[in-house]
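S.K.: Okay, here's the prediction I keep looking at, along with the sequence it came from:
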Amino acid sequence: MTSLKSRAAAITLAVASGGIVSGLVAASFISVPANAAGLLQDVRTAIELRLPKTPITSLNCKGFGGLCEVVSEKTLFYIDERARYLFVGRLYDMESRADLTAAKLLELNPDLLVANAKREQPKESQSGNRTQAKVPVSELPKQGAVHWGNKSGPKLIVFSDFACGYCKRLTGELKKAGVHVEERPISIFGASSRKLAEQVLCADDPSAALHKAYSGAKLESSKSCDTKSLDANEAFAKKHGFSGTPVIVRASDGAVVEGFRQAAQIRAFANPKTKEAR
């Protein structure tokens, strides 16, 4: 088998000689790496020759269906293993229903998706209002919330409806992310959702009742309590244009993302990189 050095030398020779080498010949040196490390080095060499002014911050060829993920400082793109085809855009894993690009972008810049989040995720309902990039969390009442998760972790305020499928899926990701959740029910599905929210809020153990509600189990009759704070949750959501559920708000600064997010994305959003004051 051709050694890594000889493959790299052949690629360099092909480019240095004016590129008058067929794609088939060039590919013979790039497409048969000795191992995973050899593949990465081959792709890196090919990128450096084709895009000499593009610095390669990181390169990952595992888990992208034959493509390689390339990070160049704050820029993210994908390239095939022969470095012939370059793709810029969203890459989705249809089996796991994961947005692979969003997770990496949030890792590179946690605030990057805040303003555009509402256009990227499906909603349980629609509204004519426009969601704000940041909201004043100080306007929220102390009541009307169920606290659960890692109490020592960064706090996220989650607006949800217990009949919302994406909200149910989100609870598992929030657990994995290790965050402190302040969950505020809003009733986008009407009277039945409001009744369920009241049962959860008035339960002896609201956190346990919350997870029971998401499981679809019937909640035991709870004592009556003041549920006006649920009205305040809904008024806040309407005022700031929340068009569906779930909506995640970073408690530290009021930054907003709408829709389902995976644990890695949640962690990145909850722990934004420190930036110098401007």
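M.R.: Yes, it's here.
S.K.: Could you use CA atoms for every contact and neighbour count after this?
M.R.: Will do.
S.K.: The closest residue to K218 other than its chain neighbours: which element?
M.R.: Of all residues not flanking K218 in the chain, K212 sits nearest, at 7.7 Å (C-alpha to C-alpha, 6 or more residues apart in numbering). Per DSSP states H and E: K212 is located in helix 206-215.
S.K.: Which neighbouring elements make contact with that helix?
M.R.: Applying 3 or more C-alpha pairs under 8 Å, 6 or more residues apart in numbering; DSSP states H and E, one finds that helix 206-215 makes contact with strand 146-149, helix 191-202.
S.K.: got another, please set it beside the one above:
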Amino acid sequence: MKKIISVAAFAVSALFVGTLHADENAVKEALAKAMPSVKLDSVKPSEIKGVFEVMVGANIFYVSEDGKYLLQGHLVDLASHIDLTEEKLSGARKAALDKVGEKNMIIFKPKIGKYMISVFTDIDCGYCRKLHSEIDQYLAEGITVRYLFYPRAGKGSDSYKKAVSVWCADDRNAALTSAKKGSTPKEKTCDNPVDQHMQLAEDFEARGTPLIVTEKGNLLPGYVPAKQLAEILKEEQAKK
């Protein structure tokens, strides 16, 4: 009797797994037809029955199991009040920044580091300049600041050319500080990560600069004073 039950349970399990893969394949096939140029990083069941979670870079959207309907937005657990989508997005952002690597960032480090942020910056943005004018205050709070470029005027603009010139300077940190004060950097070109930075900012759905990304991948749009930022980062570290 036990053997019969065991065999039946295995059969049901196998049927479920087979159906799951069939649904996953349906989603992949539908998306491949609708969006052939989009590279899917993962397709897996979401917390909602009949809906699949699709990861594309640092973005998440949801697709019905038959592949007919696509949903954009955040999935929230009403019982726990947890934004499930944002939790996964923060992890994706962190992974994306790790992939860029610190070798492709301009970094200002404190003597004793407690926290770390990545900042998408535009050399000609007023609040970006305000943030950098207070860089010593951020460093005094133990915050490592990693800069990536996001010239909002787009590729080929004056801000873009300044970003490239700063990156190609002999002393990038000094060149960035000078440019933030209003000096026009000596025009230079070289292999640079500016386009990669810009694409990542778009993937993060940046709406302006500065865009601060915390160590855990959470977004803080706009300028945040050093002491206030340190408190936010302290609270973030304290959370499990």
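M.R.: Now that the structure is in, tell me what you want to look at. Only a predicted model underlies this, so the values are computations on that prediction, with no experimental measurement involved.
S.K.: Quick one: closest of the helices and strands packed on helix 206-215 of the first structure to C164 of the first structure.
M.R.: helix 191-202 (9.3 Å; C-alpha to C-alpha).
S.K.: which one of the helices and strands packed on helix 206-215 of the first structure lies closest to L106 of the first structure?
M.R.: Among those, the nearest to L106 of the first structure by C-alpha to C-alpha is strand 146-149 (21.9 Å).
S.K.: residue ranges of the helices in the first structure, please?
M.R.: Applying DSSP state H to the first structure gives helices spanning 4-16, 23-30, 36-50, 100-108, 117-120, 165-177, 191-202, 206-215, 228-239, 263-270.
S.K.: So which of those is the most surrounded?
M.R.: Comparing those by mean neighbour count (mean count of other C-alpha atoms under 10 Å), helix 263-270 comes out on top with a mean of 23.
S.K.: Give the aligned range of that helix in the second structure.
M.R.: Aligned using TM-score structural alignment, helix 263-270 of the first structure spans residues 226-233 in the second structure.
S.K.: One more: stretch 205-218 of the first structure?
M.R.: Going by TM-score structural alignment: stretch 205-218 of the first structure matches residues 171-184.
S.K.: Need the counterpart of F189 of the first structure in the second structure.
M.R.: Per TM-score structural alignment, F189 of the first structure is aligned with A153.
S.K.: what number of residues lie near that match?
M.R.: 12 (other C-alpha atoms under 10 Å).
S.K.: Contact partners for the nearest residue to it once chain neighbours are set aside?
M.R.: Nearest residue to A153 of the second structure, sequence neighbours excluded (C-alpha to C-alpha, 6+ apart): S159, at 6.9 Å. S159 of the second structure sits next to 122-124, 151-153 when contact means C-alpha atoms under 8 Å, 6 or more residues apart in numbering.
S.K.: got it, and L210 of the first structure?
M.R.: L210 of the first structure is in contact with 146, 162, 200, counting by C-alpha under 8 Å, 6+ apart.
S.K.: now the helices of the first structure as CSV including distance to N150 of the first structure?
M.R.: Converted to CSV, the helices of the first structure look like this (distance: least, C-alpha to C-alpha, whole Å):
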stretch, distance to N150 of the first structure
helix 4-16, 48
helix 23-30, 47
helix 36-50, 38
helix 100-108, 21
helix 117-120, 25
helix 165-177, 8
helix 191-202, 19
helix 206-215, 12
helix 228-239, 23
helix 263-270, 12
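S.K.: of the ones you listed, which approaches A251 of the first structure most closely?
M.R.: A251 of the first structure sits nearest to helix 263-270 of all the helices of the first structure, at 8.7 Å, using C-alpha to C-alpha.
S.K.: Relative to C125 of the second structure, how far out is the residue nearest the centre of the second structure?
M.R.: Nearest to the mean C-alpha position of the second structure, by C-alpha atoms, centre = their mean, lies R93 at 2.8 Å. Applying C-alpha to C-alpha, to the nearest Å, the value for R93 of the second structure to C125 of the second structure is 23 Å.
S.K.: any chance of the helices and strands packed on helix 206-215 of the first structure in JSON lines, with distance to A235 of the first structure too?
M.R.: Below are those laid out as JSON lines (distance: least, C-alpha to C-alpha, whole Å):
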{"stretch": "strand 146-149", "distance to A235 of the first structure": "18"}
{"stretch": "helix 191-202", "distance to A235 of the first structure": "14"}
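S.K.: Go through those and name the closest to V15 of the first structure.
M.R.: It is, among these and with distance given as C-alpha to C-alpha, strand 146-149, at 55.7 Å.
S.K.: which residues are contacting the closest one?
M.R.: With C-alpha under 8 Å, 6+ apart as the test, strand 146-149 of the first structure has contacts from 174-175, 178-184, 201, 206-207, 210.
S.K.: Please apply the same query to stretch 115-134 of the second structure.
M.R.: Contacts of stretch 115-134 of the second structure (C-alpha under 8 Å, 6+ apart): 142-152, 159, 162-163, 176-177, 179-182, 197, 201, 209-215, 222-226, 230, 233-234.
S.K.: 7 Å - rerun?
M.R.: Residues outside stretch 115-134 of the second structure that contact it (C-alpha atoms under 7 Å, 6 or more residues apart in numbering) are 142-152, 159, 163, 179-180, 209-215, 223, 233.
S.K.: hmm, back to that, could you work out the most separated pair of the contacts of strand 146-149 of the first structure?
M.R.: The widest separation within the contacts of strand 146-149 of the first structure (C-alpha to C-alpha) is 22.7 Å, between G178 and L201.
S.K.: Tell me where the second structure has strands.
M.R.: Remark: strands assigned in the second structure by DSSP state E are 42-45, 51-56, 59-64, 70-71, 76-77, 82-83, 106-108, 115-121, 143-149, 211-214, 219-221.
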